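Q: Okay, sequence plus prediction incoming.
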Amino acid sequence: MNKISLTALLISIILFSFFFLENTATIANNKMDLAILAETLQDEDVVIKEWSLHARKITPEMNSKEEINQFFKQLKKQFPEWDWTTKKSERHYEIKGELLNLSSQPYNETIHLRSSANKNKFETYITYEIKGYKWSKEAELFVSKIAKKKIDDIFRGNVTIFSCIKGEFSDRIEKALSRKANKFLTILDGEEIEALSEDSFVSVSAYTPLLGEVISNETNKMNLQLALRTEGLGARTTIVVGTPIITVEY
């Protein structure tokens, strides 16, 4: 099976447009969703190779150049150590801020504002993203305390948060991939919504009450996706887990 990209995922969501994102609480049991997923994977001997948290929001209240410029001034005042770039035209506005953390647990932070003119108003959305490559107590503290405060400061209200982790099992697994996927569902108290199973690849979409963000319609809720892949005979198995959906290639 070819790798499934974020673009393909977004297209599939558009095709099934009866789904919508609920702005529910992004913390369950006083833990960020990302921390819950990381703890679950590490308990099952998964070595975390990459993790990300992506917050985004459409801001209908920011619909003029003056309001966008004022918001940009506030961002630069809040985050003076960040590197900021802007791209402007008559009908488009783009602001990007980046910060590279060079500690023993390196991660990148990005704020991105994109705005396009629609008639006499601008349609604007903002994203804040963190990407890291190791998960530790330091990373969990940063996500649950510092990053959460930044999200509150940037977005001021309800915001949709996507959390995703890539990992690799420390040992080769002998069980069928579907059995391993089902074990993760059991641990996370997940109810399967749909699944795809092949010899070397398994993907599952499910709902669990342990995670906050939800995609739903009148009859179904979904907030967990996981995918397991084995590249060949004797190869190690990789796993990607995301909530409410996976937002990276797998």
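A: Yep, that arrived.
Q: from here on, contacts and neighbour counts on C-alpha atoms
A: Fine.
Q: Is the residue nearest to residue 92 when sequence neighbours are not counted part of a helix or strand, or is it coil?
A: Counting by C-alpha to C-alpha, 6 or more residues apart in numbering, residue 116 is the residue found nearest to residue 92 once chain neighbours are left out, at 4.5 Å. Using DSSP: H, G, I helix; E, B strand; the rest coil, the structure places residue 116 in strand.
Q: same deal with residue 42?
A: Applying three-state DSSP: residue 42 is helix.
Q: Run a quick neighbour tally on the residue nearest to it when sequence neighbours are not counted.
A: Counting by C-alpha to C-alpha, 6+ apart, residue 48 is the residue found nearest to residue 42 once chain neighbours are left out, at 7.5 Å. Residue 48: 23 surrounding residues under other C-alpha atoms under 10 Å.
Q: Residue 48 reaches residue 139, doesn't it?
A: No: with contact defined as C-alpha atoms under 8 Å, residue 48 does not count as touching residue 139 (11.9 Å).
Q: what about stretch 226-234, how long is it end to end?
A: 22 Å (C-alpha to C-alpha, to the nearest Å).
Q: which residues sit against that stretch?
A: 172, 177, 181, 200-205, 236-242, 246, 250 (C-alpha atoms under 8 Å, 6 or more residues apart in numbering).
Q: so of these, which ones are in helices?
A: Residues of these located in helices (DSSP state H): 177, 181.
Q: So residue 189 sits against residue 206, correct?
A: No: Residue 189 is beyond contact range of residue 206, at 9.7 Å (criterion: C-alpha under 8 Å).
Q: hang on, the earlier thing: over to the residue nearest to residue 42. Which of the three states is it?
A: Under three-state DSSP, residue 48 comes out as strand.
Q: residue contacts, it?
A: 38, 41-42, 133-135, 165-168.
Q: Comparison target below:
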Amino acid sequence: MKKIILMLCIFLLLVTITTKEAKAFYEENELSQITKIANQNGVSINTWSMYIKEPIQHFSTMRDLDKSVSVFLKNEKEYTWSPKKAEKDYYKIEGKKESASLGIAEKVLIIIYSQNGKYNLSITYDIKGKWNESKWPAIFNMYKNKIDNYSTFYTIQGTANIENSLYTEASQLLADFSGEEVQSLNENNFVSLSAYTKHWENKLPLGDNQYMNLHIAYRETSEPANKVKVTIGTPIITSEY
């Protein structure tokens, strides 16, 4: 009986530590900061996405690459995998799974191609869902290892009622990120700002010693004139906007 109680206490302690770790990560994570600032600027968040890209793996022979893919597919049994499909210059395999309890859908894309005498393997994960802040700690626990070790892109989409021009509203949002505009596209019904903020380490080079790690887009909709679609991503938006 004492052993059972001890094991139960250890289990509860581990759960508590994991939950605190997830909450601490959430406070520091780019996605958390994006959603917080978006809410402060009157953006009602509808959907979110997380795009994770593993480093390209290189193989000397196709046989070695195929072995690696076989091991990967064997370990990832939760996905429904498509047969290998030949495209013009590469092969691809897609895996899909959904989590109704977390409200997310995930797609894994495996790309196989040859270049410079090497056989290359690219693996990316595309996770999407309706935004629900309370579910993020559990989602984080699922992907923590990948988030810690691979390139991760976040995007949120929502709507907002605005009083000023699209560019003015986007610039005000950018200021709350302490961001500096690097490039912009300003049209009558659409504005896109590429920017850089020192708060985040992740960044993409643009040339001429310029970088971006924040992307903001405002677009007019068919809704009332003052209601617009808002998309925010880091280091770049990875969905249609």
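A: Nice, thanks for sending it over. These figures come from a predicted structure and were not determined experimentally.
Q: Next, the TM-score between them, please.
A: A TM-score of 0.77 describes the superposed chains when it is computed by TM-score structural alignment, normalised by the length of the second structure; 215 aligned residues with a C-alpha RMSD of 2.8 Å.
Q: quick one: residue 82 of the second structure from residue 231 of the second structure, how far?
A: In terms of C-alpha to C-alpha, residue 82 of the second structure sits 31 Å off from residue 231 of the second structure.
Q: ok, the two, which is more surrounded?
A: residue 231 (26 against 11).
Q: residues of the longest helix seen in the second structure that come out buried?
A: When the second structure is parsed with DSSP H, its longest helix is helix 2-28. For helix 2-28 of the second structure, the neighbour count (16 or more other C-alpha atoms under 10 Å) marks 22-23, 26 as buried.
Q: Show me what that helix is packed against.
A: Here helix 2-28 of the second structure touches helix 136-149, going by 3 or more C-alpha pairs under 8 Å, 6 or more residues apart in numbering; DSSP states H and E.
Q: and the helix it packs on, how far out from the chain's middle?
A: 11 Å (C-alpha atoms, centre = their mean, to the nearest Å).
Q: what residue of the first structure matches up with residue 187 of the second structure?
A: Using TM-score structural alignment, the equivalent of residue 187 of the second structure in the first structure is residue 198.
Q: now swap in residue 28 of the second structure and tell me
A: Per TM-score structural alignment, residue 28 of the second structure is aligned with residue 31.
Q: burial measure for the nearest residue to its match once chain neighbours are set aside, as a count.
A: Closest residue in space to residue 31 of the first structure, ignoring its immediate chain neighbours: residue 144 at 7.1 Å, by C-alpha to C-alpha, 6+ apart. Residue 144 of the first structure: 17 surrounding residues under other C-alpha under 10 Å.
Q: again, but for the one 4 residues further on
A: Burial of residue 148 of the first structure is recorded as 15 neighbouring residues (other C-alpha under 10 Å).
Q: what do you get for residue 160 of the first structure?
A: 20.
Q: ok, now how distant is the most centrally placed residue in the second structure from residue 174 of the second structure?
A: Compute the mean C-alpha point of the second structure, and by C-alpha atoms, centre = their mean the closest residue is residue 50, 1.9 Å away. In this view, residue 50 of the second structure and residue 174 of the second structure are 21 Å apart by C-alpha to C-alpha.
Q: for residue 168 of the second structure, same thing?
A: Per C-alpha to C-alpha, residue 168 of the second structure is found 10 Å from residue 174 of the second structure.
Q: higher neighbour count, these two?
A: Using other C-alpha under 10 Å, the more surrounded residue of residue 168 of the second structure and residue 174 is residue 174, with 23 against 13.
Q: Which helix or which strand is home to that one?
A: According to DSSP states H and E, residue 174 of the second structure maps onto helix 166-176.
Q: Relative to the first structure, what is the average displacement of the helix or strand following that helix?
A: Once the chain leaves helix 166-176 of the second structure, the next helix or strand it forms, by DSSP H and E, is strand 179-186. Comparing strand 179-186 of the second structure with its match in the first structure after superposition yields a mean distance of 1.3 Å (mean C-alpha distance after the TM-score superposition for the first structure).
Q: who does strand 179-186 of the second structure touch, helix- and strand-wise?
A: Looks like strand 179-186 of the second structure contacts helix 166-176, strand 190-197, strand 210-212 (3+ C-alpha pairs under 8 Å, 6+ apart).
Q: That strand: how far from the chain's middle?
A: Per C-alpha atoms, centre = their mean, the centroid offset for strand 179-186 of the second structure relative to its chain is 21 Å.
Q: before we move on, what about stretch 60-77 of the second structure?
A: 25 Å.
Q: Helix, strand or coil: sort out the counterpart of residue 50 of the second structure in the first structure for me.
A: With TM-score structural alignment as the criterion, the equivalent of residue 50 of the second structure in the first structure is residue 53. Assigned with three-state DSSP, residue 53 of the first structure falls in the strand class.
Q: hang on, isn't residue 53 of the first structure packed against residue 151?
A: No: with contact taken as C-alpha under 8 Å, residue 53 of the first structure and residue 151 are classed as non-touching, separated by 10.6 Å.
Q: And for residue 227 of the first structure, the neighbour number?
A: 23.
Q: Ok, residue 121 of the first structure next?
A: Neighbours of residue 121 of the first structure using other C-alpha under 10 Å come to 15.
Q: Please report the distance of the aligned partner of residue 79 of the first structure in the second structure from residue 68 of the second structure.
A: Aligned counterpart of residue 79 of the first structure in the second structure: residue 76 (TM-score structural alignment). In this view, residue 76 of the second structure and residue 68 of the second structure are 12 Å apart by C-alpha to C-alpha.
Q: got a list of what the match of residue 187 of the second structure touches?
A: No contacts exist for residue 198 of the first structure under C-alpha under 8 Å, 6+ apart.
Q: Show me which positions of stretch 202-210 of the first structure end up buried.
A: Here stretch 202-210 of the first structure shows 202-208, 210 as buried, counting by 16+ other C-alpha under 10 Å.
Q: thinking again about what came up before, could you verify my assumption that the match of residue 28 of the second structure touches residue 145?
A: No: Residue 31 of the first structure lies out of contact with residue 145 (C-alpha under 8 Å); the separation is 10.2 Å.
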